[in-house]
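Colleague: sequence plus the predicted model coming up.
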Amino acid sequence: MFTRRNFLGTGLGALAVPALAACSRSTGSAPAGAQLLTATDVHVADYPTVTAVKWIGQQLEHKTGGRLKLRQYHSGQLGRESEAIDMARFGAIDITRVYSGALNNAFPLTQALCLPYVFESVAHMRRALDGGVADAVLKGFETRDLVGLAIYDSGARCFYNTKHPIVEPKDLHGLKLRVASSDIFIQLMRLLGANPTPMSLGDTFSGMETHMIDGAENNMRSFHSSRHFEAAHYWSQSDHSYAPDVLLMSRQSLEALTPADRALVIETARESVTVMRQQWDASENTARQAVADFGITFNAVDMPAFRKAADPLLQRYLQQPALAALTRRIRDFA
């Protein structure tokens, strides 16, 4: 079986990676002549991004009569997102879903999707992505052995913690908050007075239980599926970012397909955005009700105060012409 340990043991060696890629495609019950694609995600089996990619696999298998199949490794079976990006680049896996914040350094245009208070709402974000912003960002992956297949939205990112409600930025002062390994989010937390602690999603629950950290920032769906609400009982609706997810494919893997199959994979991935959004909307409502039933304390925040506190970071990034231009396009859809 192709596992994270198998992969990491190679040290990403140039000779070992092609062998692993071949191994991953030959496993399973695919009929002779069929091609088995692999996909990975750190989220659990019923998470909307996972179910959307599962839908892609079902469509590919149906439309090709079983010639194209897809196997998923969800729940972080093959490691963290940073490792998944490298595995896709080297062709050891075919498809991965990655949080856009993890892509900011290598793919600068993704920064526009993560900046604080650029999007006004989920509806605004979806209008912007569908209006050409997604295409502009996805095109930027062509330079790094990856193909941008689709952008999946990921709801509003908010604060939750084990201590108290957060109403004003000053309420964050001194709190140790888990953030993804993203310069934007690290800088934002510092600007707001918190102590950012980069940490994987999988380590966050134990981090709160052992008091290594006091809380985190994430969307409602992840707050629920990761069981973080069992440790952090205060949810503050800051909506400070709507940073979406990106579905990526190894360029090597895509080019190994026939031209017709390449077009089919790309088309099906784009179609899966609608599937993902439907799943997201339904499951986010369910998640919110579940954590409310658990007894989580919800509160609104002083939104003007948060916007004002975050603005210096936004203005600093907008000094980059490409980011400023893309952000203006986003704002046009507000």
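Modeller: Perfect, thanks for sending it. Numbering: from 1, shown residues only.

Colleague: all contacts plus neighbour counts: C-alpha atoms, from now on.
Modeller: Noted.

Colleague: how many neighbouring residues does the closest residue to residue 82 other than its chain neighbours have?
Modeller: The shortest distance from residue 82 to any residue other than its chain neighbours is 7.0 Å, reached at residue 102 (Cα to Cα, 6 or more residues apart in numbering). Here the neighbour count serves as a burial measure; for residue 102 (other Cα atoms under 10 Å) it reads 20.

Colleague: do the one 5 residues further on as well
Modeller: When neighbours are counted by other Cα under 10 Å, residue 107 registers 18.

Colleague: that one contacts residue 142, correct?
Modeller: No - the pair residue 107 and residue 142 fails to qualify as a contact (Cα atoms under 8 Å) at a distance of 9.9 Å.

Colleague: where exactly do the strands run in the stretch 201-334 of the chain?
Modeller: Listed from the start of the chain, the stretch 201-334 of the chain has strands (DSSP state E, counting those that start in this stretch) covering 215-218, 234-241, 245-250, 297-300.

Colleague: quick one on the thing from earlier: you'd agree the residue nearest to residue 82 is in a strand?
Modeller: No - judged by DSSP: H, G, I helix; E, B strand; the rest coil, residue 102 forms no part of a strand; its state is helix.

Colleague: pull the contacting residues for it.
Modeller: For residue 102, the residues meeting the contact criterion (Cα atoms under 8 Å, 6 or more residues apart in numbering) are 81, 82, 180, 181, 182.

Colleague: next, format those residues as CSV and append secondary structure, distance to residue 220 and neighbour count.
Modeller: Supplementary listing: these in CSV, determined by DSSP: H, G, I helix; E, B strand; the rest coil; distance: Cα to Cα, whole Å; neighbours: other Cα atoms under 10 Å:
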residue, secondary structure, distance to residue 220, neighbour count
81, helix, 20, 21
82, helix, 22, 14
180, coil, 16, 21
181, coil, 19, 18
182, coil, 20, 19
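
Colleague: among those, which one sits closest to residue 219?
Modeller: Of all the contacts of residue 102, residue 219 sits closest to residue 180, with 12.5 Å by Cα to Cα.

Colleague: once you drop chain neighbours, what's closest to the closest one?
Modeller: Taking Cα to Cα, 6+ apart, and ignoring the residues beside it in sequence, residue 180 has residue 198 as its nearest neighbour in space, at 5.4 Å.

Colleague: second one coming, line it up with the first:
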Amino acid sequence: MNFVRNGMLATTAALGLMVGAAQAAEVTLKLGHHVPAEHSTNREYAQYFADLVGDLSNGEIEVHNYPGGQLGGQRDLLEGLELGTVDMTYADLGVIANYDLALGVLDLPYVFDSIDHAYRAMDEGLLSAVQARVDKATSFHVVGMIPVAFRDTLLADKDVETLDDLKGVKIRTPQAPVLIDTFRALGANPTPIPSGEAYTAIQTHVVDGMEGHKEFIYAIRVPEVAKHWVETKHNLTFNLLNISDITWNRLTEKQQATVMEAGKKAGEHFRTANAEIDDQFRQKLKDEGVTFSTPDLKPFREATAPMVESFVKDNDASDLWNIIEKTR
């Protein structure tokens, strides 16, 4: 009898564990993005967010993170959000600006004085304003936003000491309207190419170089084929963490609140973790033989100022611009 009784108890316990496991996996979400697994925005933001959702929901919501373009490039993933084939992604704000050009005001050249300025603006209404615009223009919802780093320019065969040195230079950019217009205003020849093809495009002289921030360019190994870093600091990269409306509407109010809380906490964590990353990767680039030049940026700002003024006016972006100016 004891053997039977103990066996029944063991079976009951096992069934209980199976039921508990089923309940723990009540919601499973796919989070895909383009950034390599070793990149800080994956480690300290996307994966941190995924782990935090599991903790805050007591295992009820499970987020599977797919870095490095496993589920597609940025545009593919954003389209997947709209179709409901992907639950979540994070992408450059400049790419999301294809849905609402006014969002590109955050990508305008030389509009943020520092990353601290960006955080002040976010805290004082910029994040809410971006969320409202994305909600209106797309079929996905912004869970969080982070300023990552200022973008510079890396060239294969030449240094840039003055603005004139950029004239006619072919620069790889993402498919981001404001970045494309920025390099046109600087006299260069912007060429949109997916980030996964940037290395080969430089190696085969399809383009002369690319723009971006230090860690990302280092992570995709471009310094193997380009050694001249120009500190143009032409814009500040923002990443937006997004969830498909189709997925969002499947969640309960409690689950939605959990996802948003995790997004907020992940952003706070990244703010702390990101503080030293830019300097670390400057040194890593130097160790790879990359040389740095720092041109006088006043002519760069002057060359792009008319573009900034026109952009704000032509794209009805004064709501976003006013917050940036107020917090300068």
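Modeller: Noted; the coordinates are in hand. The shown structure was predicted, so the numbers you read here are calculated from the model rather than taken from an experiment.

Colleague: quick one: which of the strands of the stretch 201-334 of the first structure is nearest residue 151 of the first structure?
Modeller: Going through these one by one, with Cα to Cα as the measure, strand 245-250 comes closest at 4.5 Å.

Colleague: give me the number of residues near the equivalent of residue 89 of the second structure over in the first structure?
Modeller: In the first structure, the position corresponding to residue 89 of the second structure is occupied by residue 96, as judged by TM-score structural alignment. Residues within reach of residue 96 of the first structure, counting by other Cα under 10 Å, total 26.

Colleague: with residue 9 of the second structure instead?
Modeller: Residue 9 of the second structure sits with 12 neighbouring residues when counted by other Cα under 10 Å.

Colleague: for residue 89 of the second structure, see how far away the residue nearest the centre of the second structure is.
Modeller: In the second structure, the C-alpha closest to the average C-alpha coordinate belongs to residue 239, at a distance of 2.6 Å (Cα atoms, centre = their mean). With distances defined as Cα to Cα, to the nearest Å, the gap from residue 239 of the second structure to residue 89 of the second structure amounts to 10 Å.

Colleague: got it, and residue 64 of the second structure?
Modeller: When residue 64 of the second structure is compared with residue 89 of the second structure (using Cα to Cα), they lie 11 Å apart.

Colleague: what residues do these two have in common as contacts?
Modeller: Looking at what touches both residue 64 of the second structure and residue 89 (by Cα under 8 Å, 6+ apart), the common residues are residue 31.

Colleague: and of the contacts of residue 102 of the first structure, the nearest to residue 234 of the first structure?
Modeller: Checking the contacts of residue 102 of the first structure one by one against residue 234 of the first structure (Cα to Cα), the nearest turns out to be residue 180, at 19.8 Å.

Colleague: touching, that closest one and residue 200? I think so.
Modeller: Yes - the criterion here is Cα under 8 Å, and residue 180 of the first structure meets it with residue 200 at 6.6 Å.

Colleague: can you spell out which helices and strands pack onto the helix or strand containing the match of residue 89 of the second structure?
Modeller: Of the helices and strands defined by DSSP states H and E, residue 96 of the first structure is found in strand 95-99. Taking 3 or more Cα pairs under 8 Å, 6 or more residues apart in numbering; DSSP states H and E as the contact definition, the neighbouring helices and strands of strand 95-99 of the first structure are strand 35-40, helix 81-89, strand 245-250.

Colleague: can you put these in a markdown table and add distance to residue 212 of the first structure?
Modeller: Conversion of these to a markdown table gives the following (distance: least, Cα to Cα, whole Å):
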| stretch | distance to residue 212 of the first structure |
| --- | --- |
| strand 35-40 | 28 |
| helix 81-89 | 22 |
| strand 245-250 | 27 |
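
Colleague: among those, which is the most enclosed?
Modeller: Among those, the stretch with the highest mean neighbour count (mean count of other Cα atoms under 10 Å) is strand 245-250, at a mean of 25.

Colleague: which residues sit against that one?
Modeller: Applying Cα under 8 Å, 6+ apart, the contact partners of strand 245-250 of the first structure are 88-91, 93-100, 145-154.

Colleague: in the second structure, what range does that strand match?
Modeller: Residues 239-244 of the second structure are where strand 245-250 of the first structure aligns, taking TM-score structural alignment as the criterion.

Colleague: and for stretch 109-120 of the first structure?
Modeller: Using TM-score structural alignment, the partner range for stretch 109-120 of the first structure is residues 102-113.

Colleague: what is the neighbour count of the aligned partner of residue 326 of the second structure in the first structure?
Modeller: Under the alignment (TM-score structural alignment), residue 326 of the second structure pairs with residue 332 in the first structure. Residue neighbour count, defined by other Cα under 10 Å, stands at 12 for residue 332 of the first structure.

Colleague: residues in contact with stretch 290-297 of the first structure?
Modeller: Judged by Cα under 8 Å, 6+ apart, the contacts made with stretch 290-297 of the first structure from elsewhere in the structure are 165, 224, 229, 233, 234, 235.

Colleague: for the residues you listed, work out which two are farthest apart.
Modeller: By the measure Cα to Cα, 165 and 224 form the most distant pair in the contacts of stretch 290-297 of the first structure, at 18.1 Å.

Colleague: for the nearest residue to residue 333 of the first structure once chain neighbours are set aside, list the residues it contacts.
Modeller: Distance criterion Cα to Cα, 6+ apart; nearest residue to residue 333 of the first structure, sequence neighbours excluded, is residue 128 at 5.5 Å. Under the criterion of Cα under 8 Å, 6+ apart, the neighbours of residue 128 of the first structure are 134, 329, 330, 333.
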